[in-house]
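Participant: make a model of this:
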Amino acid sequence: MKFRRKHYTDDTLLALYKAILKPRLIEEKMLILLRQNRISKWFSGIGQEAIAVGSTMALQEDEYILPLHRNLGVFTVRNCPLHQLFAQFQGKPTGFTKGRDRSFHFGTQEHHIIGMISHLNAQLPVADGIALADMLANRNKVTLAYSGDGGTSEGDFHEALNVAAVWNLPVIFLIENNGYGLSTPNNEQYKCEYLVSRGAGYGMKAVQIDGNNVLEVYDTIVQLSAQMRENPHPVLVEALTFRMRGHEEASGTKYVPQVLLDKWSALDPVSNYEKFLLQEGILTEAVIAEIRALIKEEINVGLEKAFLDKMPEADTKQELQDMYKPFVQTAHAPANATKTEKRYIDAISDALRESMLAYPNLVLMGQDIAEYGGVFKITDGFVKQFGKERVRNTPLCESAIIGAALGLSINGYKAMVEMQFADFVSCGFNQIVNNLAKSYYRWGQHADVVIRMPTGAGTAAGPFHSQSNEAWFFHTPGLKIVYPSNPYDAKGLLNAAIEDPNPVMYFEHKSLYRSVAAAIPDSYYTVPIGKAVLTAIGEDLTIITYGMGVHWCLEILAKHPEIHADLIDLRTLLPWDKETVAASVKKTGKVLVVHEDCLTGGIGGEIAAWVAEHCFTSLDAPVMREGSLDTAVPFAPTLEQNFLPKYRIEEKIKKLLAF
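Facilitator: Below you'll find the model as predicted:
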């Protein structure tokens, strides 16, 4: 192993030594504690410390880093308090996640570190968003995101690199190639000889380095980051290294040939760098002993303090509250009384335009939304008014763009992501339910993101452009879901969703775009999230619905003036308005829940169960439901109409009234 000191001073070389020694000594202590059963799990980075330490020290302190399991050196170089780190490892409330997550599954804005989730490389698209925010704010910064060699097989790796290349984002994608994805060797992970060769396919610069040489890592990242701050562009770095212990300690290393362990043991990043500094006269044995003693004392003090901390006490109220960033919505009434007749689709466009004016840090992203205006023309003309930096066409990569939206939020922006069709959101599902939804609960980082979802059937568009998939997200704490049925609510709820700092899924029914219109205020206003509205009032029964269901039920009630029903338009599905529902049920005693989604597993089942549990003594009949057939959405119009519940709702109302 050759160390080239170049122009670096003795102080710099010594600082690198202290930095690489600290995580090694912490790891050695952790392995002892694991054997003593004083910690529950450990992902060892022994043999890989040079990558985390060298790259982190090469960056500016306010540049974001997105590390993985084996990057303890990132946290120690950024001076995260050892007591807090050790408390995190033990699940103590004094850790970074209040005991809600483990190891390095957390972030800290104070130290500009954004931790991982277990779904590998989900953090790479987030790095894109962070870097995009820096570019939009004219900050000359780089973002560093780590990947393992196994993680390069993930779709997020491809999507994140592709977006970074297309948008010229200053992200360093650093692959720690340690030979194995858990127990699977690289020749079963990918076909190319080295991962550095993939850079050319994305049109980005790519370099390969000795990941065990801390000075080479440091020097490479120093040079690359300086170039990237001047001329923003992404770079792929492959750092060759080896994992000397198991994926985590319980895994062991029996699957690793001994010859490999012997080879890489001789290339140990700590001992080899120490020998180099001894040869250079920068270190002596006495200085080494002194440095080790100081670090061990710091470790012991931190551990003693962490072990004294109590385990978290469960507080159900606090747990539920912490799923969302606290936000009290202030109702925004229209600034003036002027109104214009507008279609549902125009109301959505109005809201986006007005929110873009209200929030200069709002960025719109989606496929074909720029010059083309989106497939439904909702953002037509936006590029001319707001520019391409804020109205961004994206590659076909839902996961990367949703992840980038979270990155924008982390770095001070608001983001709106348009799904071209709600059906396509499945390609970005992980980012929504595991990153956006859980981020605030886990480590206090809100996701100021709205995802617009053109949804619903009735246009003979077949199984992949017609689904009602709001129930996919209804089960996920941390999300909010709104679903307007008319132009007034469409505008007001979208403005409210963008205002809210929490992640909001905004469903908009495609069949309503140009089929309904109303006179709505021309100026900015909001409709409260979480509040239903009565669109019809009666004593005979309560109908609870949303979206297209509102129009179906209004049509049926108009056809049968003898039926007097409370028709509740939920408007917000998560959280839904239990108070309005309960008041109506207590008045009528009969309840029908209607939605366009398939009946089984739909939102109606949850509402019906809640009504049965909380309003049982007010009920004069079983709570009934109606929804679409439990099939995929068919293409042919005759089959689609049979699939939809519209023509079954009337019979269900009559059945309920006759009970």
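Participant: C-alpha from now on. contacts and neighbour counts both.
Facilitator: Will do.
Participant: what's the closest non-adjacent residue to Glu354?
Facilitator: Once flanking residues are discounted, Glu354 sits nearest to Tyr524: 6.3 Å by C-alpha to C-alpha, 6 or more residues apart in numbering.
Participant: am I right that Thr542 is in a helix?
Facilitator: No: using DSSP: H, G, I helix; E, B strand; the rest coil, the assignment for Thr542 is strand, not a helix.
Participant: here is a second sequence; please produce its structure as well for comparison:
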Amino acid sequence: MQFNKENISKDQLINLYKQILLPRLIEEKMLILLRQNKISKWFSGIGQEAISVGATVALHKDEYILPMHRNLGVFTTRDIPLSRLFAQFQGKMTGFTKGRDRSFHFGTNDFHIVGMISHLGPQLAVADGIALANKLAREDKATLVFSGDGGSSEGDFHEALNVAAVWDLPVIFMIENNGYGLSTPSEEQFKFKNFIDKGPGYGIESIQVDGNNILEVYKAVDKAANEIRKNPRPILIEAMTFRMRGHEEASGTKYVPQELFEKWAQKDPVENYERYLLQEGVISSEEVDKIRKDIKKSINEGLNLADEDVYPEVSSELQIKDVYAPYEAKLVNSIGSAKSTKRYVDAISDGLKQSLEEFPELVIMGQDVAEYGGVFKITEGFVQQFGKDRIRNTPLCESAIIGIGLGMSIKKQKAVIEMQFADFVTCGFNQIVNNLAKSYYRWGQNADVVVRMPTGAGVAAGPFHSQSNEAWFFHTPGLKIVYPSNPYDAKGLLTAAIEEPNPVMYFEHKVMYRSVSDDIPDDYYTLEIGKASVLKEGEDITLVTYGMGVQWAQELLNDFQELSVELIDLRTLLPWDTETVAKSVKKTGKVLIFNEDCLTGSISGEIAAWIAENCFQWLDAPVMREGSLDTPVPFNSELEKDFLPKQRIKKKLEALAKF
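Facilitator: This is a model prediction of the structure:
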């Protein structure tokens, strides 16, 4: 191994030695603790420390790094107190996740680190989001994100690199090529030989380094970071290395040929660098002994402090409290505001435009949202007023754009992301349910992201442009779900969702875009998220619905003049307003819940179960439900009418009235 210390001072050389030795000695201690059952799991980075340490030393302290589970050196080089790291590994309170996640699945803005989730690829797009925020703020900063060679097979890798290239984002993609994805060798992961061959396909400059040579890694990252601070663009660095232990300790290494261990043992990054410094007279053997002794002492002191720490209090109340970032909305009322007749689609456009004026840090992203104005023309004319930095056309990569939204939140920016159709959110599902929804609960990072979802059937658009998929997200703690049924709510709930620091799935029904109008305030206003609306008071029956169901209900009630029906528009589905529903059910004793979504597994089932459990003594009839057929949405208009529950709702209401 050839080291080149040119342009690196003696102090820097010694600091690099201390930094690379620290994670190695911690790992050796962790392996002992693992055998003693004092930690539950360990992902070893032995043999790969030069990459983590060299890259981290090369960056400024306030530049974000997004490591993976084999990058202990990133955390130690950023000078995170060892006691907090060890408490994290043990699931204790002074760790970064309060015992809610393990190992390196955490972030810390204090140290400008954003950890991974187990799905490997999503952090790449989050790095894009941080870099975009830096670029928009005209900050000359680099962002570095790690990926293994195995993780590069995921679609998130392609999406993140593609967006970074298209948008010239100042991101360093550090690919640790250690030859295996768990037990699967590279030749079974991808056909190309090196990642430096892959980068140019994205239009990304790519370089390869010896990942076991700390000076080579340090110089490469230092050079790349300096360049992209001045001239923003992505750079891919492929670090050739090898993992000397199993994917994690329980998996072992039997699948790896012994000769590979023998070959790479000769390239040990710590031993070789130490030997080089001794040979060059940069450091003496006595100094080496003292450094080792001091590090071991600090490790033991950190462990002693972690041992004194307590485990989390088992409290359901505390756990639920931390699902959402705390936020007390200060409603902006519309009293005295002039009104204009606006269609549902105009109300949404109005809410977006006024929110862009209200929040300079807000960015709208989505396919065709810029000059084209979106497929429903909701953002038409926005580019002329707000510019392309804030109204951003995106490639077809839902997962990356949602991840970018989280990255922007880390830099305290807001994002509204348009799904061209709600159906397409499947391509970004992982980012929503595992990254956006869980980030605050896991490590206190809110996701200030609104995902707009044009949804629903009734326009003969077939199975892939007509689904009602709000129930997919209803089961995910950490998300909020809003579904307005009229122009007034559409504007006020959208502006409230954008103010909200937590991730909001905002559903807007396509049929209502240009078929429903109302006089609504011209000025900016907000409505309370989580509060249902009683649209019509009654004594005999309670109807509970939302979205297009409200329009159907209002039309239906014209045929039931003799009944005193109370109509509740939920407006917010997560969290839904149990208080308003319970109050009405206790008054009427009969309730029908319906939604456009397929009946089985729909939100109506949860509401019905809650009423049965909490309002049983006030019921005079079974809780009734209705929804669409349990089939995909058909294309033919007559089949679609049969699919939708509109006609069946009338029969259910008649049956309930007679009960």
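Participant: contact partners for the residue nearest to Glu354 of structure 1?
Facilitator: Tyr524 of structure 1 makes contact with His332, Ala333, Pro334, Ala335, Ala351, Glu354, Gly492, Asn495 under the criterion C-alpha atoms under 8 Å, 6 or more residues apart in numbering.
Participant: closest to His614 of structure 1 among those?
Facilitator: Nearest to His614 of structure 1 among those is Gly492, at 30.6 Å by C-alpha to C-alpha.
Participant: quick check: that closest one touching Leu352?
Facilitator: No: when contacts are counted by C-alpha atoms under 8 Å, Gly492 of structure 1 is not listed as touching Leu352 (10.5 Å).
Participant: the two - which one has more neighbours?
Facilitator: Legend: neighbour count by other C-alpha atoms under 10 Å for Gly492 of structure 1 and Leu352, higher for Gly492 (27 against 22).
Participant: and that one, what helix or strand is that in?
Facilitator: helix 487-499 (DSSP states H and E).
Participant: what residues sit buried inside stretch 311-330 of structure 1?
Facilitator: Neighbour-count burial for stretch 311-330 of structure 1 flags Asp322, Met323, Tyr324, Lys325 (criterion: 16 or more other C-alpha atoms under 10 Å).
Participant: which part of structure 2 matches it?
Facilitator: Under TM-score structural alignment, stretch 311-330 of structure 1 corresponds to residues 311-330 of structure 2.
Participant: now do the matching stretch: distance to the chain's middle.
Facilitator: Mean-position distance between stretch 311-330 of structure 2 and its chain equals 19 Å (C-alpha atoms, centre = their mean, to the nearest Å).
Participant: tell me which residues are up against it.
Facilitator: Contacts with stretch 311-330 of structure 2, where a contact means C-alpha under 8 Å, 6+ apart, come from 91-93, 98-99, 438, 440-441, 444-446, 477-478, 496, 500-502, 528.
Participant: just the endpoints, please. Distance across it?
Facilitator: 36 Å (C-alpha to C-alpha, to the nearest Å).
Participant: how deep is the alignment partner in structure 1 of Ile130 of structure 2 tucked in, by neighbour count?
Facilitator: Ile130 of structure 2 maps onto Ile130 in structure 1, with residues paired by TM-score structural alignment. By other C-alpha under 10 Å, 31 other residues sit near Ile130 of structure 1.
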